[in-house]
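Visitor: sequence? don't have it. structure:
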């Protein structure tokens, strides 16, 4: 079965289909109502089951249903025993396991490794409904329940842990999650193609271990198959030269797990190879030794065509949580229920973000017709709709239908970003199709407003002043969130983000559009504290920039090293994989690991909060910048301390400090509790979970930190 076969043209599993279920069954009673004696595939997920294309298990389940498979869902099972995993009986084909729309460790812990007490993907927002490393735990319980049933891993947690990876929470390099879960096969990325092919071939009797020709999978082998030429990738230049000599049957050997676990530069080399081998047009399979076996990772999946994307989003979703949850609110659902995804993928390549590693750099866009049809479905089928589409976007708001001007060039390119250090001249940056889509969406009867909540890539937006005008006039409500991330060249170069000048140009165009439209809108910039490559001086300069521009961040984001991201390799190894890692010629990267320094960097972002002043004064003195302590406009923090602030524990309480109180200063005058009108940077915003996209048997989301804020994702 060729990987390029159109997604919906496969032969159906059943000659006579059972029809579409109103919801995929979560109990034997529901199976009985459908006339099923068994499920073919059972999906186990760490999220509540919401039958909506923003939730990965819904896309996977509905896609398999469209292929004629009977699909059941076990959502947020009690993992302390195997019994809940027997609720739907033994599947005829396999168990599909995902941690959910977020990596379970990101979902459960903050960037300071503190346990979260809420979970946006759980009814009532209740925390603790999934275990740490959920994929591994669920796989173990499935094996206990039915030892001989194949186990297929998918979703964000599996996708970003498909090779040996640094794990922030244990502070060590862990084996591929496929090894630790003792599963049969792992499907990574947006995996509709692989999912359909793997399912049909297993249904025909194939063993998962024999599916090494399917794109977008990882599996274990005793050895590299005959006929393949190994390219040892100690350096990518060597790998590329080897590939030219060896021909198409070449596999790139990553340093073994045992080596990367001990040698940080070897880890950085492996990271560089992985990211360079990510273009479906030229990527080769990867192999990495784990003990006495080989981890085999096939080339990334071919992106979906527009008709195939339309087919995925046109599936018969109920567009609601499963009735078993009753009236319980699921926060993630509440935030995305009136949103519509128009595309997936991101060519930004920000080193701290895992969108590219998961969804790919090639933008996959839906047709106008499919998008407008979904807007009509939101209008007609979503309870509580008031006429407002809360977001029309994707991983970024404004990459719709953007692509390389030359497909041959695109197929050969190995650059990690199309927009860093500058926008590639081969990139089509036209916003015309997006503007047309916005206008048609606004014209749908019954729709009052169409908002854009996804992050706007401002270095692209400045290429189209007409787009900025359209955005401001019709699609912004109060404020617009964008992500310059920093002001200083050091951290920006490690993040692969444009200089602050791009933000300044965007702000000029935005302010002009606001004035022309007669609006009162504000820009809310996001910034990251403690990212690799950031010095204390960098954070000090950022704080001075914030004060000069009268920005007061109410909540801030501290960098969290998510699995497989390039910046995570920098954090762990102390070198920059992008610059090459070979023979001691590496570019060293300053990392921020100590809790005190991480808190200091965060405090610089909240320079206006009196609770941070003692720490900042101490740091400024140590940096030789005591001149920034005082009441002047050019100074950062005052020399005095309001009573009851800047203290902890019993001493602070005895002095009358109120728990959670915030102190804001205006022109040097203390005004307790008076927030700035531009003080709304979410604390550790999650990577955009959706809407849409399949990651094997489960979620499709970006690991970020924090709670969902709609379908937007920072770009």
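Guide: Now that the structure is in, tell me what you want to look at. Fair warning: this is a prediction, and the values are worked out from it, not measured in the lab.

Visitor: hey, let's count contacts and neighbours off CA atoms from now on
Guide: OK.

Visitor: and residue 237, what element?
Guide: helix 236-246 (DSSP states H and E).

Visitor: mind listing what's buried in that helix?
Guide: Across helix 236-246, burial judged by 16 or more other Cα atoms under 10 Å covers 236, 239, 242-243.

Visitor: need those residues in CSV (columns: distance to residue 148).
Guide: Below are these laid out as CSV (distance: Cα to Cα, whole Å):
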residue, distance to residue 148
236, 41
239, 39
242, 41
243, 39
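
Visitor: closest to residue 676 out of those?
Guide: residue 236 (48.8 Å; Cα to Cα).

Visitor: quick one: the closest one and residue 271 touch, right?
Guide: No. Contact between residue 236 and residue 271 fails when scored by Cα atoms under 8 Å: they sit 10.8 Å apart.

Visitor: scan the chain for its longest helix.
Guide: The single longest helix within the chain, with elements called by DSSP state H, is helix 500-517.

Visitor: put this next to the previous one:
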């Protein structure tokens, strides 16, 4: 165990008896050797294939010497911005700088640059002019072709060109990175590696791309938003490894960026091999004195059971990164990892999660996907479950029971998300019963996202009636089990298609539920999602029909404020939104009103005039249907989600 971690400096490299690394891996995150971190997986996969990898974590991007830690690597540099796009990592949806970075020691912000892949790539090129540079990770994957960049509000070129790199290994990368390494090790020049699945490359001779589908040129994309919508949808329909075509994006008469079809999904045996590698399962010990790496706390006692998602949410980039074909680990692999977790010093008996992008997806949505791929023009769950959908939780239920039976395990939680429409598509209720009886701790977080069906349609989500049916079945099951457990809905404001009218409807839903969320997710236009394409172009690329897009920061603030209408600090925004939406009927003293009128001369942010005998406005965070407070002399009862639903139960 002397060499538990890969080397992070030259002295550690020499301790291993190496005079040179094959690959120097430059990463924007702290070095965490855990399979939830992309750099850990890729570096360990390369190590398992006999390659020497050194880690250069969060180099000083203003100093070229910071990437020369190991000297020139024998085969090339690998570059990743980290587990998040660097711009999402740095900025909120309002483009304000975040204060902390969970992927940096001590949570310190500012240890990586904006557009990290491009900056690191150019930093390397200052010293190493000819050494191969291969980009990977989420930032490179989602920016692999021309893309809309929310932070600069313009179409940007493929990151391959802006970084000075030679190739992009997109997606999860295990297959493509080994093929790249083997080719370079065999002496094939990097510019000749134009054929590897799961890669994006530069081509300067059009005759070398005879079978590609040509996209509009970069010049066309910057001039015509509809051309961008059509180009994006072509890319969206070519994300399946079995059916996708090679795509070519012209930048000049002598330069094309070419995307090869995605790599094939991993088999269960390959998944087991990847997650069974010799990970240290924690951050590098050099970070201990800085307070460790905060991100490890979220995943340290969790199990990744699957990857890929056939949910098809428009605002999610998983289609472009992991794909729609679900890939899973075996029970034996997961049980072995769970056993190992129970022996860690800080383990208290709780496995925090068993899942992936969607926890209850444990196999491909239908049998044909592993042979023929996913349908280009049909979704598995949207607008309704496909008739060929194999909605079966049996395997997941068996896995969860085995995990519960491990003697040291007290509780197994499911926190990575339940797709409720898929749960309802199963004829039996055995998973819902297991979920409620064993895997919820009081509250289950779910993501209906909205209540307006037109908005949900643009989101790629089921109609609101489907969520309503799920809430009823969830309540029924908990009553049957004698449990008091409640749903906590995730809601999104300002998604394309949402006018103030739809935002008011969402506020009314929160009123009727007696629930004001402490946080609301304002739609964030991240690279390479259908929703981001709608945001930029004003059309749905699937139909090319116009879509209303709330773009102004003020309107977005009003939509967000409506969901949190009980917060006195947001009174002015809610009041303005209701006037603009023509819903002044919701300003008053009745039980269905959202806010009270404000008398003349009253200060901004006030809750409004109080009628004689009427109760005071609640403080932010309080919720419930009425506006009452505790009787004089009686202690106030804290109004939580649990208490709200208990009231609803008593009214029945």
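Guide: It's in. Everything numeric in this text was worked out from a predicted model, so none of it was measured.

Visitor: so the helix holding residue 237 of the first structure matches what in the second structure?
Guide: Aligned by TM-score structural alignment, helix 236-246 of the first structure falls on no residue of the second structure.

Visitor: what's the first helix or strand after that helix?
Guide: Per DSSP H and E, the helix or strand that comes after helix 236-246 of the first structure is strand 250-253.

Visitor: packing partners for that following strand?
Guide: strand 229-232, strand 286-290 (3 or more Cα pairs under 8 Å, 6 or more residues apart in numbering; DSSP states H and E).

Visitor: for the ones you listed, which one ends up most surrounded?
Guide: Among those, strand 286-290 has the highest mean neighbour count (mean count of other Cα atoms under 10 Å), at a mean of 23.

Visitor: so it matches what in the second structure?
Guide: Using TM-score structural alignment, strand 286-290 of the first structure lines up with residues 247-251 of the second structure.

Visitor: contacts for that stretch?
Guide: Applying Cα atoms under 8 Å, 6 or more residues apart in numbering, the contact partners of stretch 247-251 of the second structure are 145, 209, 212-219, 235, 256-260.

Visitor: give me that answer again for 10 Å
Guide: 145-146, 157-158, 161, 200-204, 206, 209-220, 231, 234-235, 238, 255-261 (Cα atoms under 10 Å, 6 or more residues apart in numbering).

Visitor: shared neighbours of residue 236 and residue 271 of the first structure, which are they?
Guide: Common contacts of residue 236 of the first structure and residue 271, defined by Cα under 10 Å, 6+ apart, comprise residue 277.

Visitor: how big is the offset of the match of strand 286-290 of the first structure relative to the first structure?
Guide: Its matched residues in the first structure lie on average 0.5 Å from stretch 247-251 of the second structure after superposition (mean Cα distance after the TM-score superposition for the first structure).

Visitor: so what's the gap between that stretch and the chain middle?
Guide: Using Cα atoms, centre = their mean, to the nearest Å, the mean C-alpha position of stretch 247-251 of the second structure is found 27 Å from that of the whole chain.

Visitor: check stretch 379-391 of the second structure too.
Guide: Using Cα atoms, centre = their mean, the distance from the centre of stretch 379-391 of the second structure to the centre of the chain it belongs to is 22 Å.

Visitor: same thing with stretch 87-106 of the first structure?
Guide: Distance of stretch 87-106 of the first structure from the chain centroid (Cα atoms, centre = their mean) equals 19 Å.

Visitor: thank you kindly, that will do.
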